[in-house]
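Enquirer: generate coordinates for the sequence data below:
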Amino acid sequence: MADILTPTLGESVSEATIAKWSKKVGDPVRKDEILVELETDKVSLEVVSPSDGSLAEIKFAEGDTVTPGAILGSVTEGAVAAKPADAAPAAKAEPAPAKPDAPAPGSANAGSAAYKAPAGDAALSPSVQRIVTENKLDPSAIAPTGPKGNITKGDALAAIGGAPAPTPAAAAPAASSAPRADHPREERVKMTRLRQTIARRLKESQNTAAQLTTFNEVDMTAVMALRNQYKDAFEKAHGVKLGFMSFFTKAVVAALKEIPAVNAEIDGSDIIYKNHYDIGVAVGTDKGLVVPVLRDADQLTLAGIEKGIGALGKAARDGDLTLDQLQGGTFTITNGGTYGSLMSTPILNAPQSGILGMHNIVQRPMAVDGQVVIRPMMYLALSYDHRIVDGKEAVTFLVRVKQLLEDPARALLDL
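Expert: Below you'll find the predicted structure:
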């Protein structure tokens, strides 16, 4: 018998949710075959079979929360056999509680139609099991409030006085706070852990930082001409297409070196100035927005930047990003122009103090040397944390990016 273990989830990630089991109890499995998909706050992880054999046990159902090292189930080792006709369902089965285990009439659980006695220790998540064991609690005396009649960590803490027990008023919330009734033509879908994390982090960013956005516009004529002139030779020489992101990344890095506050973060009462330039690139996926990080962008050529961003984008769309690729960015670039956005105010990717928003390139009439000419123009938006970045620094940073894009030779000559 081989255990299926929850892998290490990465720095600052303490738990994951069971997103989907690919096999049912009794199904034949092969070594390294995907058995279950876990969803963390940052990425999805696939857990594979430790050996050939058949899936003998599933300890956590879809939607349950697990911690690193938790045993998700087990595989009976041996030759891969055909699936038995009477295989058990994938979801963990909870045996009907025997009458002696039913709550006493005077207990906290009495009269609760949703109550189900825990099916032994396996029915408790690792965090709940730890609280129950350390405090010598009786699981049958704890009123469960979980969505599947399971005991949550809050329930266990409430049982020992670590959290306030729900009051009768809390048990019957006002109609205004209750979920509204669904319309026949509507569909209610539970938010994924990733989407919940995106929502929480964006709101935390708004609540924490003193966010302000400054705008400018850039004439893309020079960059577009340079790109059109060398794109074929560039692709032939480097095996990757020449896009606009490499020019923007180069310009951003040069501006960050001149205005270090935009590349810093606040830690308590300290300011941490970062002498490395790890640029986050926002990527939209079918599961939500992720921001993989291009490491040491200041040391990369245009070709290196294009290859790096291309690889990160592909990994994001395929769901293959690692936790390391999502951590440690110092500044973020987001390109709403790929979707047709004309202007926006991007939200900071905490704890960073700056984010640059690129937008759609639009042909507009511009006054140049006293004459009206048509030029390809793009609006730029820099959102910044006003607690650490002054308005003068923010405007200077954005003007510097504009100068380097409108005259790319400046970057080559360090001007």
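Enquirer: can we go C-alpha only for contacts and neighbour counts from here?
Expert: Fine.
Enquirer: so where do the helices sit in this protein?
Expert: Along the chain, the segments classed as helices by DSSP state H run 126-134, 153-159, 168-171, 193-208, 221-238, 245-258, 302-318, 391-406, 409-413.
Enquirer: which strands and helices sit next to the third one?
Expert: Spelled out, it's helix 168-171. Using 3 or more C-alpha pairs under 8 Å, 6 or more residues apart in numbering; DSSP states H and E, no helix or strand is in contact with helix 168-171.
Enquirer: now the angle from the strand ranked longest in the chain to helix 391-406?
Expert: When the chain is parsed with DSSP state E, its longest strand is strand 371-385. Counting by axes from the mean of the first three to the mean of the last three C-alpha atoms, to 10 degrees, strand 371-385 lies at 130 degrees to helix 391-406.
Enquirer: to compare against the first, here's the next sequence to fold:
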Amino acid sequence: MAIKTIVLPGLGESVTEASITNWLVQPGDQVERYQPIAEATSDKVTTEIPSDFAGTVKELLVELDKDIPIHDPIMTIEVAGEQEEEEVAEDHDKSLNDDASAKDVPEEKHQMRYSPAVLKLSQERHIDLSQVTGTGRHGRITRKDILNFQPQKAAEKSETVTPAAATEVMQTDGVRKAIAKRMVQSVNEIPHAWMMVEADVTELVKLRNAHKTTFKEQEGISLSFYPFFIKAVAQALKKHPKMNASWVDNEITFFKDINISIAVATDDHLFVPVIRNADELSVKGIAKEVDRLAKAVRNNSLTSEQMQGGTITVNNTGSFGSVMSQGIINYPQAAILQIESINKRVIPTEEGGLKFADMINLCLSIDHRILDGLAAGRFLADVKSNLLQFNNESDIY
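Expert: Just a heads-up that it's a prediction; the model follows:
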């Protein structure tokens, strides 16, 4: 037999590390080639890792939820081939001499390994090995322990009286842990500054309401306000390249492509897929991308590549009725814009009178290492100006 090593495979462009969030096999399990052996999480996306070999799982080499570099070893598998020096069998275990090398092996190492005979017998009798007390060396389970195992006594031994719980504890999954890691990194490393302006979107509301029914009939998707705001941001970024940047290792990178991350929420998680080259798309094109990416999230088919390369985030918080919010920047981007809900308000006119208008708050969080209030204010002023320009059907198509 020969021992083969499985490494953490590449999980997409620019992904340099990931964490194993769930083992699908354990030491002693038989696996086939290409059988999923683990789940790995990077950038909020969970991917199954297949086995490169057929054989018996020997050792799990990494801890759960610990970030490791791509191509680092994660598991060893025993495959047919050269005879391996170490064979695990209870008869051989009993005959081991108490030499120095045997004493140096940690007890936990022995307890995690079972002989082929023990594994086969436990499977035939449907016995959970975690319930069996081993009488062999270092507490290892022997064939005799399996033959003498009595499930009822094991159950009685494991029964404990616990008080009724007043709270519920939920184990966090890999996606939630990835979100938590990125948010903490953003708050700890990025000095956030915040600015809010209000914008009159009365003409935009009229335009969208006038064409939403026809748009749905022709395109097969709904026309929301979100694509208009994304388009207005993309246009403004052309005039304000400082907003389209990131700070990494004391260097500022300014991006030529305008790739806008959008926020898509499920019942349990928040994902930020990317609309690439958003400045080159019409409102209709952006609407189709928003619909495509949202469906990918909800169908659980979103890939890590679809979440990479974003240069700024536009979050539609207004869809929840929010009127003001302070977004946490999507690290390592320089800014996130929160689009709040549209509300009717009475505002003064240029002629000195009053009118009812559709008003919205635009809430911008910026990386104060890259941007200051002047840059943020000018950017938001251009976003407002762009929103005022939406008043014709041609602005949609």
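Enquirer: quick one on the thing from earlier: in CSV: the helices of structure 1, plus distance to residue 328 of structure 1.
Expert: Shown next, in CSV, are the helices of structure 1 (distance: least, C-alpha to C-alpha, whole Å):
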stretch, distance to residue 328 of structure 1
helix 126-134, 28
helix 153-159, 30
helix 168-171, 40
helix 193-208, 15
helix 221-238, 28
helix 245-258, 16
helix 302-318, 15
helix 391-406, 22
helix 409-413, 26
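Enquirer: nearest residue to the residue most central in space within structure 2 other than its sequence neighbours?
Expert: Residue closest to the mean C-alpha point of structure 2, counted by C-alpha atoms, centre = their mean, is residue 44 at 0.6 Å. Spatial nearest neighbour of residue 44 of structure 2, chain neighbours left out: residue 175 (4.7 Å); criterion: C-alpha to C-alpha, 6 or more residues apart in numbering.
Enquirer: tell me the contacts of residue 378 of structure 1?
Expert: When contacts are counted by C-alpha atoms under 8 Å, 6 or more residues apart in numbering, residue 378 of structure 1 is found next to 217-220, 342, 358-362.
Enquirer: which of those residues sits closest to residue 275 of structure 1?
Expert: residue 358 (24.3 Å; C-alpha to C-alpha).
Enquirer: what's the nearest residue to the corresponding residue of structure 1 for residue 293 of structure 2 if we skip its chain neighbours?
Expert: Following TM-score structural alignment, the counterpart assigned to residue 293 of structure 2 within structure 1 is residue 312. Using C-alpha to C-alpha, 6+ apart and skipping residues adjacent in sequence, the residue nearest residue 312 of structure 1 is residue 292, 6.4 Å away.
Enquirer: any idea how far residue 310 of structure 1 is from that neighbour?
Expert: According to C-alpha to C-alpha, to the nearest Å, residue 292 of structure 1 stands 11 Å off from residue 310 of structure 1.
Enquirer: in ChimeraX, how would I select just the buried ones from the contacts of residue 378 of structure 1?
Expert: Here is the ChimeraX command that selects only those of the contacts of residue 378 of structure 1 that count as buried (16 or more other C-alpha atoms under 10 Å):
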select :218,219,220,358,359,360,361,362
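Enquirer: what's the closest of the contacts of residue 378 of structure 1 to residue 208 of structure 1?
Expert: residue 358 (24.0 Å).
Enquirer: the closest one pairs with which position in structure 2?
Expert: Using TM-score structural alignment, the partner of residue 358 of structure 1 in structure 2 is residue 339.
Enquirer: again with residue 197 of structure 1
Expert: That one, residue 197 of structure 1, aligns with residue 178 by TM-score structural alignment.
Enquirer: got the contact list for the residue lying closest to residue 402 of structure 1 once chain neighbours are set aside?
Expert: Distance criterion C-alpha to C-alpha, 6+ apart; nearest residue to residue 402 of structure 1, sequence neighbours excluded, is residue 218 at 5.5 Å. Contact analysis of residue 218 of structure 1 by C-alpha under 8 Å, 6+ apart lists 377-380, 402, 405-406.
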